[in-house]
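Peer 1: need a structure here:
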Amino acid sequence: MERRTFLRGAVVGSSAAAFGGTLMRGAVYAAPAQPGTGPYGALLAPDANGIALPGGFTSRVIARSGQTVAGTSYTWHSAPDGGACFADGTGWIYVSNSEVNPNGGASAVRFNSSGNVTGAYRILSGTRQNCAGGSTPWNSWLSCEEVSLGYVYETDPRGVESAVRRAAMGRFKHEAAAADPVRKVVYLTEDETNGCFYRFIPATWGDLSAGTLQVLVAGTAASGSFTWANVPDPDGSPTTTRSQVSGAKKFNGGEGCHYADDTVWFTTKGDNRVWRLDLAAGTYALAYDDSLVSGSAPLTGVDNITGSSSGDLYVAEDGGNMEICLITPADVVSPFLRVSGQSGSEITGPAFSPDGTRLYFSSQRGTSGSSSGGITYEVRGPFRS
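Peer 2: Prediction:
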């Protein structure tokens, strides 16, 4: 499916490339971040939904796994995971993966300009353990399978066009994706203890049906310079993609990925790190490492990541204190919210509405600790721009 197919009849806005904070301005980030007071102050007591937020912020439940989304006839999927927002006329759409195997896939919730739910529906079915992914500048959602020899599927957030498997983007345990419209590539993380960091160069920007898969090559240090090398066999069989290129840098459990302003950030859960690639300079360094903070580390179990227009990064925890933590351009890390009473879960899918006033995320297993107990939330408040 080509770019024009996804755009045909779409009512998405031209600001789509900004979803998740890709218009971050002036973010410098002299890593690694250290604990401090966040821009919104301390967390208050948990609200009626069990979420502790700074003053001025409120939460509401959008959907629960196995239950009908309010105002619709659609039953929300189990184990909600990675997500993104897309403009839709005067409203928007929030897309969410389902990390179950088999029959994972992805669903979407549509909102009007007032933020009221006006619809919910399936956009991908019949796939396996869809974990994270990423949005594209042409308004499609890349849903990634977190299984050995997994695929990336390109989907239509509106649910009009059929999803398409993008085999050229490689077969491995995919986690997240982040599009770079400047270099016209898509970055990809791999959830293995000795995984790699990749980029896919489409033969034609806007069409992911063909292209070149490359892997990041660098030394073993936590900072330095990097280059890219072609992966000879993106199919990953009989030799896995991470084992095909000598000198490919290994990362301990690749998770979330976010691009903005000539920089790509990605997380590794095995060592609780946030990495930063300066794409213009060709260097990499740590934006956060819980073993390098002074005092108690506020962010552990690093997982999904997104950003806001202010330059703030929002990092969700898989475990830890069930928090979304914020890393500012001034290299200060602090809790932004905390979910109580759900220690058997993880926070997934953080994504901002197109106007930046609402943050969506899920507790994958909710209070039950089961994939059938997922809860998807919205937080509103005075997010800085």
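
Peer 1: can we go C-alpha only for contacts and neighbour counts from here?
Peer 2: Fine.

Peer 1: how many neighbours does the residue nearest to R64 when sequence neighbours are not counted have?
Peer 2: In this structure, R64 finds its nearest non-sequential neighbour in I375, 4.5 Å apart by C-alpha to C-alpha, 6 or more residues apart in numbering. Neighbour count for I375, taken as other C-alpha atoms under 10 Å: 26.

Peer 1: can you map out the strands along the stretch 151-300 of the chain?
Peer 2: Taking DSSP state E, counting those that start in this stretch as the test, the strands found in the stretch 151-300 of the chain are 152-155, 164-165, 174-180, 185-190, 197-204, 207-217, 224-225, 227-230, 254-260, 263-268, 273-278, 283-289.

Peer 1: what's the closest of those to A108?
Peer 2: Smallest distance to A108 across the strands of the stretch 151-300 of the chain (C-alpha to C-alpha): 10.8 Å, for strand 152-155.

Peer 1: List the contacts of that closest one.
Peer 2: Contact partners of strand 152-155, identified using C-alpha atoms under 8 Å, 6 or more residues apart in numbering, comprise 123-124, 140-145, 161-167, 169-170, 174.

Peer 1: didn't the residue nearest to R64 look like it was pressed against R60?
Peer 2: No - taking contacts as C-alpha atoms under 8 Å, I375 lies outside contact range of R60: 10.4 Å.

Peer 1: following the host helix or strand of S96, which helix or strand comes up?
Peer 2: Taking DSSP states H and E as the definition, one finds S96 inside strand 91-98. Downstream of strand 91-98, the first helix or strand assigned by DSSP H and E is strand 106-111.

Peer 1: Please give the structure of this sequence too, so both can be compared:
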Amino acid sequence: MERRNFLRVAVVGTAAAAFGGANWREAFAAGAQPGPSPYGPLQPVNSSGLVLPQGFSSRVIARSGQKVAGYTWHAAPDGGACFADGTGWIYVSNSEVPLVGGVGAIKFDAQGTITSAYRTLNFTSVNCAGGATPWNTWLSCEEIDRGYVYETDPWGVKAAVRRPAMGRFKHEACAADPVRKVVYLTEDVPDGCLYRFRPTTWGDLSAGTLEVMTGGTETSGPVGWAPVPDPDGSPTATRNQVSGAKRFNGGEGCYYADGTCWFTTKGDGRVWAYNASQSTISLTYDDSLVPAGTAPLTGVDNVTRSSGGDLFVAEDGGNMEICIITRDGVVAPFLQVPGQSGSEITGPAFSPDGSRLYFSSQRGTSGSSSGGITYEVSGPFRR
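Peer 2: Predicted coordinates:
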């Protein structure tokens, strides 16, 4: 048997055992392979500069350095999320630049018209990704050594609060699990870890226990968790404090839904699934297990999920695409941003009703952090 096929069979088999023989859908997703998109082929580039499936439209809602409803949109837009606001919604976006960093927000009415824009966090550093909480705050993460997590108010009314109990390390993204009452966190270094923070009181991130995932080098099977003795990370980095901490090569995006925490690792082109109820991991996608030259998804980065259960994974580099991984284990391009090879796609997030997808090209056509472009895509998303 050819080595790639052998590895794929091995991955699917071990995932099936981990998830239970009856759940073949999740087991098959461990070996997600290229196939036809449920949205059909991509069409020619449109007036917004995007390549989309038929039936979808797009618009540019913000450009770095230009005014949006009176607010100058920040440089290097990165991780983002949407929050319901009455009949409208808010899209928040990090700024991945040193010293200034922070978070900006755009508010929409029920028809999708921009009504206001504003700043919710200032003077932090390299705010990369983050995650939304069930109590409607945005956790903005610093991607620097011994960086912090900041809890911010999407409405910009309450002052942002630093959350040191969530650990000081090179943060990337996080995702809240309301069932187990924990927040998962990724770490963007080649020998990084996956963490979870267990607040003393759910809904209050001021105190709690930081834990790190433990286990061997296997890509599927059971894993454990152990407390990190010193979340401050000095003098010993958090990832090096627990013997047996499981290593992940460059943690990136993170998203929780329906008992699963999906997270990506850019160093090896993988999308992982942590089954929270069984405390097992498996591979949803691994670009090395796709026949050579056919991988539609490379440079995995931020990840989100539609209300219909499909994953949408943004590329840092690659072909500048957002790819879909369907519920049935098919991976295919959903959209492409041509002519911006010096950029990366960041901050994918769906509006509360699931009809609009927001994201940014962090450096746009210029290849500079001052050239960021933020888009909205509308259309018949599967729900």
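
Peer 1: TM between them?
Peer 2: The TM-score (TM-score structural alignment, normalised by the length of structure 2) is 0.92; 358 aligned residues with a C-alpha RMSD of 0.9 Å.

Peer 1: ok, back up a step: any idea which of the strands of the stretch 151-300 of structure 1 gets closest to A33 of structure 1?
Peer 2: Of all the strands of the stretch 151-300 of structure 1, strand 283-289 sits nearest to A33 of structure 1, with 5.2 Å by C-alpha to C-alpha.

Peer 1: what does that closest one correspond to over in structure 2?
Peer 2: Mapped onto structure 2 using TM-score structural alignment, strand 283-289 of structure 1 spans residues 280-286.

Peer 1: quick one: contacts of the matching stretch?
Peer 2: Residues from elsewhere that reach stretch 280-286 of structure 2 (C-alpha under 8 Å, 6+ apart): 11, 15, 18-19, 29-33, 219-223, 268-275, 329.

Peer 1: Which residue in structure 1 aligns with T365 of structure 2?
Peer 2: Under the alignment by TM-score structural alignment, T365 of structure 2 pairs with T367 in structure 1.

Peer 1: residues contacting that match?
Peer 2: G341, Q342, S343, G344, S345, G373.

Peer 1: Test my guess that L139 of structure 2 contacts N127.
Peer 2: No - using C-alpha under 8 Å, L139 of structure 2 is not in contact with N127, being 10.1 Å away.

Peer 1: The two: which has the busier surroundings?
Peer 2: With neighbours defined as other C-alpha under 10 Å, L139 of structure 2 and N127 compare such that N127 has more, 35 against 29.

Peer 1: circling back: other residues contacting the strand holding S96 of structure 1?
Peer 2: 77-87, 104-115, 129-132, 141, 143, 157-158, 349, 353-354, 360.

Peer 1: What is the corresponding segment of structure 2 for that strand?
Peer 2: With TM-score structural alignment as the criterion, strand 91-98 of structure 1 aligns to 88-95.

Peer 1: Kindly report the same for stretch 344-354 of structure 1.
Peer 2: Under the criterion TM-score structural alignment, stretch 344-354 of structure 1 matches residues 342-352.

Peer 1: about what we covered before: buried ones among the contacts of strand 152-155 of structure 1?
Peer 2: With burial judged by 16 or more other C-alpha atoms under 10 Å, the buried subset of those is 123-124, 140-145, 163-167, 169-170, 174.

Peer 1: tell me which of those residues is nearest to E190 of structure 1?
Peer 2: Using C-alpha to C-alpha, H174 is the member of those that sits closest to E190 of structure 1, with 5.0 Å.

Peer 1: just checking, what residue in structure 2 corresponds to the closest one?
Peer 2: Under TM-score structural alignment, H174 of structure 1 pairs with H171 in structure 2.

Peer 1: same check, this time on N272 of structure 1
Peer 2: Taking TM-score structural alignment, N272 of structure 1 has G269 as its aligned residue in structure 2.

Peer 1: Quick check: closest non-adjacent residue to S343 of structure 2.
Peer 2: Distances taken as C-alpha to C-alpha, 6+ apart place R363 nearest to S343 of structure 2, at 4.7 Å, with adjacent residues excluded.

Peer 1: Then G55 of structure 1?
Peer 2: Nearest non-adjacent residue to G55 of structure 1, counting by C-alpha to C-alpha, 6+ apart: L44, 6.7 Å away.

Peer 1: helix, strand or coil for the one you found?
Peer 2: coil (DSSP: H, G, I helix; E, B strand; the rest coil).
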